[in-house]
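[1] Here is my input; please provide its structure:
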Amino acid sequence: MVKFMRLPNLVKHLIFEEMKLNEILLLSFCSKQVQKSIKQQYRLEPNKGFRITCSNKDHRTYYHFQDGDEKGLELIVDHKENDKELIYWKYVDKFDLLKKYKFLNGVFIKLKSGFIFEKNGLRFECSICFDQKSGIPTLYFEKDMMKKWPMELHKYCVDLFRTTPDLEMIMNLDDSSDLHESQTIKNLYLHDSCESLDPEIADEFFEKANIQNSFSTLSQKLDWTISDDSKLWNIPNLCIYSYDWVFARQLTQFTGKNAYLVVKDHNDIAQSMNEFLKHWLNSDNTKLETMIVVTYCESTEKLFDGIKTSKWDPERRQARYVPNAPFERIFENQNRTSYTFVNTFHSVYDYLDCTNAFDIVRESDGLLASVKVHDGVFFMFVWHTRFS
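    Sure, this is the predicted structure:
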């Protein structure tokens, strides 16, 4: 190791360029001198964040080669096929750390035990094995590392590779016990699950997870809706495709920018949406941009009861709404064998066309919104810029 540190900077730079990212990460654990050298000679492209991924525990996607307790850290490249897997880990009992072999992917893999390193003042002991095809390492820790390792590893990688601290997570909702009491996450995606959970689990999770940008779930079921005072309502971008999470009457709690929600059936959804529009008209909410709600709302008469509306005037706004940013992606199970990021709203219908929408204007600040209903789906677009 001393000889390595004495190599000329150009040679060391070339060595790092030839190594895989997970190899550089493991090498950095050797000593503080190696860490310093990596920081000086190697840097990731700017704005490349990291993602912590937890394996799906749902029985529909649980195959013999999957480990439901395994978690991993990836480098986000483009949310497609190019994201780079860095390292995986699992928490086991003390006895399992001492085992020399583990049955993995249908074959016995030799574990290297007694691997110890210190990081950020914490001492970690683990066993390690390497995937025979990819070479990606998997670390086996004692369970008391559960709340310490993932976030410490993330902070460590941000510092080591000198990149953005943004963190994404893909997880099962009941994995929230792994988090610290307060954890900042940029984007959170939930795995599909046919298991129905107590909504208190969701409320407790949003109490300690500070989600800065977006939250999405495709089919995580709850026994009942989340509470009116849940911190979920403060997340800037929401995509909840499961109808168990929210009532239409709760939409007035939303303080973010964009929401795409499937609401739980209600006795009079049109009335609830009417109350939502009146709430916006009488509020000082300048954040809201888009609200799309999958409902059974068909009566525009009741929807606009007591609200002054007007038809499209090309002098007041353009015909087609242009969102500031596309709807956030969701993490979708495809054919129960693989996952991919997909666009939130699937429709051949041009839902951004507002030529047939009804316009409403908030008197306090003149902010204009276009509202329409198509096939039972409620659309509301707030025109912060009327002409692009």
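
[2] only C-alpha atoms for contact and neighbour calcs from this point on.
    OK.

[3] how many neighbours does S216 have?
    A count of nearby residues for S216, using other CA atoms under 10 Å, gives 26.

[4] I'd like the distance between the closest residue to it other than its chain neighbours and K12.
    What sits nearest to S216 in space, not counting adjacent residues and going by CA to CA, 6 or more residues apart in numbering, is C239, at 4.5 Å. Using CA to CA, to the nearest Å, we find C239 at a distance of 46 Å from K12.

[5] Between those two, point out the one with more neighbours.
    C239 (23 against 18).

[6] helices or strands up against the strand or helix carrying that one?
    Using DSSP states H and E, C239 falls within strand 237-240. Other elements packing on strand 237-240 under the criterion 3 or more CA pairs under 8 Å, 6 or more residues apart in numbering; DSSP states H and E are strand 209-217, strand 258-262.

[7] and the residue nearest to S216, what is it in contact with?
    Neighbour list for C239: S214, F215, S216, T217, A259, Y260, L261, E328, I330, T344 [criterion: CA atoms under 8 Å, 6 or more residues apart in numbering].

[8] pretty sure the second one contacts N187?
    Yes: A contact is recorded between F215 and N187 when judged using CA atoms under 8 Å, the distance being 6.0 Å.

[9] Another for comparison:
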Amino acid sequence: MKRLFTTLIALLVALPAWAEIEIKEVTSPGGITAWLVEDHAIPFTALELRFRGGTSLDDPEKRGAVYLMSGLIEEGAGDMDARSYARELEALAASFSYNASDDTVSISARFLTENRDEVTDLLRTTIHEPRFDQDAVERVKAQILSGLKSDANDPNDIAGLSFSAMAYGDHPYGSEGKGTIDSVSALTRDDVVEAYDNVFAKDRLYVGAVGDITAEELGVLLDKLLADLPDSTKPIPGKAEVSIEGGVTVVDFDTPQSVALFAQKGIDRDDPDFFAAYILNHILGGGGFESRLMQEVREKRGLTYGVGTYLVPKDLASVYIGSVSSSNDRIAEAVEVIRSEWARAADEGVTQKELDDAKTYLTGAYPLRFDGNGQIAGIMVGMQMEGLPIDYIATRNDQVNAVTLEDVNRVASELLDPEGLHFTVVGQPVGLDG
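    So this is what the prediction gives:
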């Protein structure tokens, strides 16, 4: 318990000041590349391993296999069953976590310096010798199926699935990465092993490390962990063709409040106008209570508790999405106001004050993201995957501040498409036909 308490303190305290973060690129003797921030103030390290591909690697008839596999990695490895594995991890005062999304499978490790070698041994066994015991497969499948049954009665999940199917069609993005009740029920242990073989390879690996470890020590650790991975495996699917046409889709659902997801085509992260679009989104719908949509839909008309918008640049497609909920008899008005504000921003742009306020917020809030070693390790991996330069953290706010009013208003006129904005509404809305 004392060691676990020490670990928790390290998680909270071991963070370098964001402005002083110095990222080094490390190449292990075996050729594995990682980004490292050394911080020897506390004997604690966070390690982030991320593999590009994610649930998009599923075969259509085996949807949910990668997600199931990611939930089984911690259910025993080597000669340890699930219970023995959990006891070993606790004894080392370390933590491992696993996550699968549309584009990635990630492994996050947190450990004390005094236990680094033992933790590395355990993590290596985890990555290279997962057991996928049949009883664990059935247990985790049951947990996923329970979640899917719950999702089937959640208006937000229903809206998301309906939108994805419309926007992405037969591409993996067009269906639920967790799978369906039918597809998950049919998955076998062999499918899980195949998913494992499809995910873990060096050509899609990205690594970030922060804490009490030197470049030389990290290189040795990485080769011990990862040198034996195959060089490559199953190809990642091609780009999705986004198909969003203006209009309304109504999904009938017995609830007093309708949930609406609205979307149009988005902008890629590597587009030269991304920062202008990012600021525009903050002003239009991403800035909380100060955004135009929150002011018009909630504050002035009381149509909702909340409305927000998000740029979503995935690896294989980019969309611009928002969400709102309102009573069935008022959702039509909320839709009308949102579309009107979309058109106003496209036609008239934003004001200098709105731009200045957005810049002040976005640059001031940026340092708050660096609130722990684990968060910094994750940010560094994300930077690598997005192709950002190693000095991005130091220059990011300068790039935000460099955006001009003319930039934002030009992007508003080019990006925003009020006629192409599609609303997927789940509920029993009055005055909306789809």
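
[10] Superposing both, give me the TM-score.
    Comparison of the two superposed chains (TM-score structural alignment, normalised by the length of the first structure) gives a TM-score of 0.29, and 193 aligned residues with a CA RMSD of 7.1 Å.

[11] sorry, back to before: out of the helices and strands packed on strand 237-240 of the first structure, flag the one nearest Q183 of the first structure.
    strand 209-217 (4.9 Å; CA to CA).

[12] now the closest one against strand 258-262, angle please.
    50 degrees (axes from the mean of the first three to the mean of the last three CA atoms, to 10 degrees).

[13] what's strand 209-217 of the first structure packed up against?
    Using 3+ CA pairs under 8 Å, 6+ apart, strand 209-217 of the first structure is in contact with strand 183-190, strand 237-240, strand 330-334.

[14] Please identify the deepest-packed of those.
    Of all those, strand 237-240 carries the top mean neighbour count, a mean of 24, counting by mean count of other CA atoms under 10 Å.

[15] now the helices and strands packed on strand 209-217 of the first structure in JSON lines, with distance to E204 of the first structure?
    Shown next, in JSON lines, are these (distance: least, CA to CA, whole Å):
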{"stretch": "strand 183-190", "distance to E204 of the first structure": "13"}
{"stretch": "strand 237-240", "distance to E204 of the first structure": "18"}
{"stretch": "strand 330-334", "distance to E204 of the first structure": "22"}
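
[16] V293 of the first structure: which of these is closest?
    strand 237-240 (9.8 Å).

[17] A270 of the first structure: helix or strand, and which one exactly?
    helix 269-281.

[18] One more: N99 of the second structure?
    Short version, using DSSP H and E: N99 of the second structure is in strand 95-100.

[19] which strands and helices sit next to that strand?
    helix 65-72, strand 104-112.

[20] picking up where we left off before, among the helices and strands packed on strand 237-240 of the first structure, which is the most enclosed?
    strand 258-262 (a mean of 24).

[21] packing partners for that strand?
    Using 3+ CA pairs under 8 Å, 6+ apart, strand 258-262 of the first structure sits against strand 237-240, strand 290-294.

[22] so what does the last one touch, helix or strand wise?
    Pointing back at strand 290-294 of the first structure there. strand 258-262, strand 377-383.

[23] Next up, the contacts around M380 of the second structure.
    Listed by CA under 8 Å, 6+ apart, the contact set of M380 of the second structure reads W35, G208.

[24] With K359 of the second structure instead?
    Going by CA under 8 Å, 6+ apart, K359 of the second structure touches I279, V400, N401.

[25] same thing but 7 Å
    Each residue near K359 of the second structure by CA atoms under 7 Å, 6 or more residues apart in numbering is listed here: V400, N401.

[26] Could you measure from it over to S413 of the second structure?
    On the measure of CA to CA, K359 of the second structure and S413 of the second structure end up 20 Å apart.

[27] residue ranges of the helices in the first structure, please?
    All helices of the first structure, identified by DSSP state H, fall at 2-5, 9-18, 21-28, 32-41, 94-97, 149-161, 199-208, 269-281, 300-303.

[28] Output the contacting helices and strands for the helix or strand hosting S185 of the second structure.
    Using DSSP H and E, S185 of the second structure sits within helix 181-186. Where contact means 3 or more CA pairs under 7 Å, 6 or more residues apart in numbering; DSSP states H and E, helix 181-186 of the second structure is packed against helix 134-151.

[29] and the residue nearest to N274 of the first structure when sequence neighbours are not counted, how many neighbours?
    Spatial nearest neighbour of N274 of the first structure, chain neighbours left out: L303 (4.8 Å); criterion: CA to CA, 6+ apart. L303 of the first structure has 23 neighbours, counted by other CA under 10 Å.

[30] In terms of helices and strands, where is N198 of the second structure?
    Secondary structure here is read from DSSP H and E; on that basis N198 of the second structure sits in helix 189-199.

[31] Between helix 134-151 and that helix, find me the angle.
    Going by the same axes, to 10 degrees, helix 189-199 of the second structure makes 80 degrees with helix 134-151.
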